[in-house]
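Q: Give me a model of this one.
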Amino acid sequence: MKTHVKALVVGGGAVGTSIAYHLGKAGWDTMLLERDELTSGSTWHAAGLLPYFNMSFATTHIHDYSIKFYKTLEEETGLNAGFSVCGNLRMARTQERMDEYALYSSTAETVGVPHQWMKPSEIKERWPLIRTDDLKGAIYHNTDGYINPADVTMAMAKGARQHGVTIERKWQVDGYEWTGSEWRVTITKMVEKGGNLVASDEQTVITAEHVVTATGNHAQRTAELLKIKIPAIPVEHQFIVMEQDPALVEWRKTNPEHPVIRDADAQSYVREERGGWILGVYEKNAPARFEYGVPDSFRADLFQLDLERIEQQYMEMIHRIPSCETCGLKDDFNGPICYTPDGNPLVGPAPGLRNMWLAEGFSFGITAAGGTGYYLAQMMVEGEAEIDMASLDPKRYGSWMTTEFAARKNEECYDHVYILHHPDEERPAARPLRTSPAYDRQAARGAQFGWVNGWERPNYYAPEGFSDHDSRSFRRGGWWEYAVEEAKAIREGVGLVDATAFTKHIVKGAGAEAFLDWFTTNKLPRVGRINLTYALTDAGTTRTEYTIVRLADDEFYLVSAGAWTTYDADYLRKAIEDKEPEFGRIECQDVTTQWGVFAIAGPKSRDVLNAVIKDRDPETALSNKRFPWLSAKKIELGMCPVNAIRVAYTGELGWELHHPIEMQNYLFDLLEKAGEPHGMKLVGARAQNWLRQEKSYRAFGTELGRDATPLEADLPRFVDLSKDFRGKAAMESLGIRSKCVTLLIDGPDDADPWGREALYSGEMKVGRLTSGGYSVAFGKSIGMGYVSPELAEVGTKLKVRMQRQLWDATVVEDSPYDPKNETIRKDG
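A: Reported below is the predicted structural model:
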């Protein structure tokens, strides 16, 4: 056995085997370890479906690669991967479900996924065994289907060996140690004993420059060995195999195989199996299992079937395919499938560790395996993938995450597989968990909360008795009118936004200035001033957006997106570790939970603050002379000390009020009372999102990400090319491949874009939206997105696809609302 490799992959399921294949193909000396046999985890009992359907841009790319890649394996390896390209028919019983498919279609269209729409009559004509009288229609993918999980895994394993990968079975990892330059991985030989797999006395050590864990159901054991948290916990998943259906047998004598039949409103899928049917369900009350690790006695085992739990879905199958009613039960499966709280896998660098990569939490592991191997190998070998993988990054969950949280959210995610995936949905499990002190006050005033990195953050405010759940829609939901009034309040009067979830770091020390000058793209501000800047990846794309406040010559306050606290902290701290020997002592402290933030904005915001500010001359304390735009000062509001920043994400006159979090309720009451004479409204995140688009303010995770540079985001004013900074040469070498633009859209009367839609020039697809919403300033839909540079000129006429139709859109100047920033600079 080898004792040193460049990359060690731990886990021999479909995902781990694909990663080993792609690393080997890239030329890396790679070894794969499996504690049992290849496919002995969830891979062996997976149904093998390959659905394209996914609302995530990154995951859709991953699925697209897998489906295309699997079709090439037989030619390369000589092994048939068992791919039945029968297609996938996803049916809808309601118009709202069709609206969901239309939104999915937007994402699929931007990736280039082929699909077509079908009427009920067309379904019935083509597949007469399917009942269609209660359907509204369907979306059909003719290029996917299902695959034999064991066959595709073995084909990838053979391909991996052909690319030089070593595969070792019956070896269990029992320890990881980072030496500063490589990993020492202690492994133990596993042996059969009485039908169980047990550890022997034989141990050895493998050294590897990089380690990838793809340990599936064993993710909690991996987390314990690495001393990190991984919110990947299995949930029971049941499917049953039925005896032959005579009607199906007769049909197949002269007709091709049915597509995979998905009845989303019945929470189930059905496919053919040897003249019979397989029924798989995503029912409620399926329990999480193995929260603290898989028992040693559990190998390729299953749980006891719970037919009562899936009785409703079984009856729905008979309703949809009446001929199956007399078919008996042939076989059943109830096995563990790993989930994460949001259903997306955890793919990328492990938090706090060097050269340790995670590929865990795959609820659709067969579909995602091929693409995960491809894009993760790109990240490892080339430094970055060609698509933005941030939405799958393991660090999207912070250290606050617990086993109980993950288990309950994963159960919820499982039973939400087939619910209507509204773009404005908020899932209730494990909530509220992280709350700012003003949470109860906001709730009493009608706040309808969203979930951001565990924090409860008001999305909008509604009257008593209003139901957020019932207001959700793929068009303009019941909340829309309240968000409109909130947006108008900031444009015309004054509004107060809770921005406590912002990520906040203090970076200080003798080396802080030199480090941040290298770490970020813009000039550093003077003491008491702020700037907007970006940290880049080594590939030259945008890794993080920061507002930097300079508190002293050697002390800086960094504010970044609230959804990405651990993601930002990990990148920042690793960079400091690398550069501290060169620049000198640097301290970094995450102070996110120490400081609350209220953003007050609007033409009357100064009037509200003037009523409560304590200053020798309160009439001038907030004037341009004493407190200019893009500056920061310590002020006192009543008895609350505040670090105030004159900046507003809404583009109006305003301030961010960073305050000791233990004084938040006092400050909330003070501002609320002072705001009453001025008609101040409480404002949520949805109105704020619309307002920032009127100012063309890019947001991290939408316009800003690891697939575009700040120059492609059209932000040259925040990039100082006269200095050296991380990723500069790579950024310049990429050039301008596409460009970010703002568009005003003449859309339908009852809908706005969500930021997933395709953009067209004539009949040609030329780009995609990354954000969307409604503009109160212009009285129409607004969006931001990327197009080729030649189409980014102001006045360019484009089309945007919404609800299956093309609507007129026009590229407008950056910051179409108040392009000269006159309102935000207003004196007083």
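Q: hey, let's count contacts and neighbours off CA atoms from now on
A: OK.
Q: now the helices for the stretch 451-600 of the chain?
A: Here the stretch 451-600 of the chain has its helices, by DSSP state H, counting those that start in this stretch, at 468-471, 480-492, 512-519, 565-583.
Q: outside of the shortest one, which residues touch it?
A: By Cα atoms under 8 Å, 6 or more residues apart in numbering, the residues outside helix 468-471 that reach it are E425, E426, Q448, G477, G478, W479.
Q: what do you get for stretch 422-433?
A: With contact meaning Cα under 8 Å, 6+ apart, stretch 422-433 is reached by 100, 405, 408-409, 412, 450-451, 454-456, 469, 472-474, 754.
Q: just the residues you listed now: which is nearest E192?
A: R408 (34.7 Å; Cα to Cα).
Q: How much space separates the closest one from A809?
A: According to Cα to Cα, to the nearest Å, R408 and A809 sit 43 Å apart.
Q: Would you mind confirming that V173 makes contact with M190?
A: No: counting by Cα atoms under 8 Å, V173 does not reach M190; the two are 10.1 Å apart.
Q: Quickly list what's touching both of those two.
A: With Cα under 8 Å, 6+ apart as the test, V173 and M190 both reach R35.
Q: isn't M31 right next to W171, touching?
A: No: under the criterion of Cα under 8 Å, M31 is not in contact with W171, lying 11.8 Å apart.
Q: quick one, what contacts the most centrally placed residue in the chain?
A: Centroid-nearest residue in the chain, with Cα atoms, centre = their mean: S391, separated by 3.0 Å. Neighbouring residues of S391 by Cα under 8 Å, 6+ apart: A58, G701.
Q: tell me the secondary structure for it?
A: helix (DSSP: H, G, I helix; E, B strand; the rest coil).
Q: Alongside the first, I'd like the structure of this one:
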Amino acid sequence: MKTHTRAVVIGGGVVGVSVLYHLAKLGWSDVVLVERSELTSGSTWHAAGGMHTINGDTNMSYLQSYTVKIYEELERESGLSCGIHRVGCLYVAANEQCYDYFKMERARARHLGLDLEFVSMDEVKKINPLIETKHFISALFDPNDGHVDPSSVTNAYAKAARNKGAEIYRNTPVIELKPTPSGGWLVVTSQGTIETEVVINAAGLWGREVGALVGLNLPIMPMEHMYVVTNEIPEVAALGQEIPMSIDFDGESYLRQEGKGLLIGTYENAAKHWSVDGTPQSFGHELLENDLDRITDAMAVAMERYPCLVEGGIKRIINGPMIFAPDGNPIIGPVRGLRNYFVATGVMAGFSQAGGVGLAVAQWVIDGEPGMDVFAMDVARFGDHVNKSYVLEKTMENYRRRFTITCPNEELPAARPLKTSPVYDKLRAEGAVFGAANGWEYPLWFAPKGVDPVEKPSFRRSNAFPHVAAECKAVREQVGLFETSSYAKFEVTGNGASAFLDKLMTNKLPSKDGRAGLCPMLTPKGQVLGDLTVTRLSPERYLLIGSPTATEYYMRWFQSHLPADDSVAVRDVTADWMGFSLTGPKTREVLSQLTTEDLSHAAFPFLAARQMTVGLAKALVIRVSFTGELGFEIYCEPKFQRHILDRLCAAGAAHGLRLCGVRALNSLRLEKGYGSWGREFSIDYNAAEAGIEKLTKLDKGEFIGRDAAAVAFKAGAKRKLAIMAVDVAETDPIGNEPVLQNGKVIGRLTSAGYGHTVGTAIALSYLPVELAKPGSKVEIEVLGEMRPATILAEPPYDPSGARMRA
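A: Presented below is the predicted three-dimensional model:
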């Protein structure tokens, strides 16, 4: 066994061998994998082997498509069969909501070049004569899908990796992980110790145990999952060819052919965790005790929809553990505070996702970034609120909803409310309908008196639409009040604070106390990493504010670049600063009643910040706006927030003040053409494409990504962020829909929604520069309909920004 290597992958399931293979493929041939038992132990060996390209996240769909496509390459490179059955998959819909979901997914697939098409019930019957079509109203066929043999795929990855120089050590459990002074690791195993630069935890069912070796509590939990293989069924044997897979969302089941019988599995409501306190080291190629009572109801529905199952009988029952994250997505990436330690776990859909996960993790290890925005899988999407109890509640919810259609406006209830601001109960009493981000509850919209504060899930305009419109109108004409307590907030202090931030930010830092600035951050390759408001409180103290979902993501970035001399400290102070955004043309009239400070434009210009008294409470007030109107953000200690809310509401009553939520904020920012983090600003786009040249000061000295940004600006962007007005009827685009010109896909929407005060749907998209000319006509596919859209020369609302700077 080697004693030194560049990277050690821990875990010999399909995810681990995929990571190993991709590391070697990308040039790191001096890598090894250690497996506690045999390859495929744990979950891989008993998986059903389904492969699918559909996913609600566009980039994850791309990585799943990559996973499906790589199997042929693996066969060529390894000389081994992967047991590929590319028979396609029929997704059947029993209700209109599921039908809408299919329309959305087909549209998104166009951008990825995937050929998904609707088929009639007559065609369904031809493709799969076993389906009783009377239960369904539509069907979507994906020819890319199918299934593979789990053990064959794993061994093909392993051999292809070995062919490129990688080594695999079986029956080699990891006993200890020790950091080295150089930033690497000592991997202590039962067969000896390996010194390595990088460790990748791909231990699957044992991911928690491997994480615990370094003090890490990974948010994953095993769930029991059962599927049934039937005896030979005459109707199946008589088909003469293999039928496509079928997924019945309403029936919560999946089905495929297995020889001359069928394999059917369910994600039942009577779900069950397994080995909550840790996976036994002795577990490997065992199955769990059969528990058919759990799936009886789902099987009864399946027998109605596939009648031949009634006569099939059971050949064998597979009940095995699968690893789940709270939201069902994989957990990958570097871990904050653990240098050169990566995770690649929580991959419950391994044969749809392992190839893409392996590619992204290998690129992250080698290049320092994953090559595309993978935040939906990033371990940093979870905050410090994600403990064992939280994981238990959310994994149970996720398992039960695996085949339940979740609408874009739907907020799931498990493990909520968790983090609440001091005014949570007051806002709820005022009709707030809440969402959650990083564990924090925040208002989505407010139901007026007499209206039930519940939003009905939908892919179309919901019952919230007129109330959000009224909130937008109040902001544009009078004054709106948004709660901002959930915003990510960081305090950077120390005599090295300025130099530290100057290295991270593309823009010049505020040069005076009491000033704020808009400061993006880039990766070393010049891709957009972040977007923050930076306020200088003193020469050695700064407050940074950003998106709530990016809290852990930003903290990881900050900590990984801290100087070693303790001259800088970074703290997450989100819970220490509660806040509001007061915005609209009547804002000064309201706030001036609560303070003796001069709020005039001359005394308090845009991006000024000041410590002042609001009512009777101390607060930090920053003049900034995300709505395009005059606005102030007000931050205070939690003990003062209720007082400030009461005083603002009392002072605003005469000026038409209205409580507002994030739905209105999103509509208002679209009317201004403002991008947001995770949509327009992500590592999918470089500085030139994102249009942040004015916020990127190449002459200010060195900063991360400067050289790459300079090259991008000099070369010019090949695509630009375009704003479009979309002609809609009663259904609005929401984001990720394809943009077509002359029938050809030229981009996808990053954000979209209805602009309530301009009277049209607004969309943002990165388009080829030559096709993004103002006045150009394009089409947006919105739930199966091609809607005409026009590229605008400027945002439709106050393009000069005069109102915000008034």
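Q: To G727 of the first structure, which of the helices of the stretch 451-600 of the first structure lies closest?
A: Nearest to G727 of the first structure among these is helix 512-519 (8.9 Å), distances taken as Cα to Cα.
Q: ok, M31 and W171 of the first structure, which is more surrounded?
A: Neighbours per residue (other Cα atoms under 10 Å) separate M31 of the first structure from W171, with M31 holding more: 29 against 24.
Q: Roughly how far does the more buried one sit from H22 of the first structure?
A: As defined by Cα to Cα, M31 of the first structure lies at a distance of 12 Å from H22 of the first structure.
Q: again, but for E793 of the first structure
A: Applying Cα to Cα to E793 of the first structure and H22 of the first structure gives a distance of 40 Å.
Q: Comparing these two, which residue is more hemmed in?
A: H22 (26 against 14).
Q: Going by secondary structure, that one is in what exactly?
A: In the assignment (DSSP states H and E), H22 of the first structure maps to helix 14-25.
Q: And for V199 of the second structure?
A: strand 192-201.
Q: Helix, strand, or coil at the aligned partner of A7 of the first structure in the second structure?
A: In the second structure, the residue matched to A7 of the first structure (TM-score structural alignment) is A7. Here A7 of the second structure is strand, with the state taken from three-state DSSP.
Q: how far away is A7 of the second structure from V92 of the second structure?
A: For A7 of the second structure, the distance to V92 of the second structure (Cα to Cα) stands at 44 Å.
Q: What's the local residue count around the aligned partner of I220 of the second structure in the first structure?
A: Aligned by TM-score structural alignment, I220 of the second structure pairs with A232 of the first structure. Close neighbours of A232 of the first structure, defined as other Cα under 10 Å, add up to 30.
Q: ok, back up a step: give me the stretch of the first structure that the strand holding V199 of the second structure matches.
A: So strand 192-201 of the second structure sits over residues 204-213 in the first structure, by TM-score structural alignment.
Q: Please point out which parts of the matching stretch sit buried.
A: By neighbour count with 16 or more other Cα atoms under 10 Å, stretch 204-213 of the first structure contains the buried residues V205, I206, T207, A208, E209, H210, V211, V212, T213.
Q: mean shift of it relative to the second structure?
A: When the second structure is overlaid, stretch 204-213 of the first structure sits 0.9 Å from its aligned residues on average, using mean Cα distance after the TM-score superposition for the first structure.
Q: Check the spacing between the match of A7 of the first structure and V528 of the second structure real quick.
A: For A7 of the second structure, the distance to V528 of the second structure - Cα to Cα - is 28 Å.
Q: Same question for T404 of the second structure.
A: Look at T404 of the second structure and V528 of the second structure: by Cα to Cα, they are 34 Å apart.
Q: Quick one: end-to-end distance for stretch 389-408 of the first structure.
A: By Cα to Cα, one end of stretch 389-408 of the first structure lies 25 Å from the other end.
Q: In the second structure, point out the residues matching that stretch.
A: Against the second structure, stretch 389-408 of the first structure falls on residues 374-393 (TM-score structural alignment).
Q: Apart from its chain neighbours, what residue comes closest to D707 of the second structure?
A: G526 (7.7 Å; Cα to Cα, 6 or more residues apart in numbering).
Q: The one you found corresponds to which position in the first structure?
A: So, by TM-score structural alignment, G526 of the second structure is matched to G540.
Q: Centre of the chain to the longest helix along the second structure, how far?
A: Counting residues, the longest helix found in the second structure (DSSP state H) is helix 58-78. Taking Cα atoms, centre = their mean, to the nearest Å, one finds helix 58-78 of the second structure lying 21 Å from the centre of the chain it belongs to.
Q: and if you look at stretch 484-502 of the second structure?
A: The answer for stretch 484-502 of the second structure is 25 Å, by Cα atoms, centre = their mean.
Q: mind checking what D293 of the second structure lines up with in the first structure?
A: By TM-score structural alignment, D293 of the second structure lines up with E308.
Q: Give me the neighbour count for that match.
A: Neighbours of E308 of the first structure using other Cα under 10 Å come to 9.
Q: Ok, W445 of the second structure next?
A: When neighbours are defined as other Cα under 10 Å, W445 of the second structure has 27 of them.
Q: isn't it right next to L665, touching?
A: No: contact criterion Cα under 8 Å: W445 of the second structure and L665 do not qualify, at 9.7 Å.
Q: Find residues that contact each of the two.
A: Contact criterion Cα under 8 Å, 6+ apart; residues shared by W445 of the second structure and L665: none found.
Q: Next one: A432 of the second structure from P413 of the second structure, what distance?
A: Distance, A432 of the second structure to P413 of the second structure, by Cα to Cα: 15 Å.
Q: If you count surrounding residues, which of the two has more?
A: More crowded of A432 of the second structure and P413, by other Cα under 10 Å: A432, with 23 against 12.
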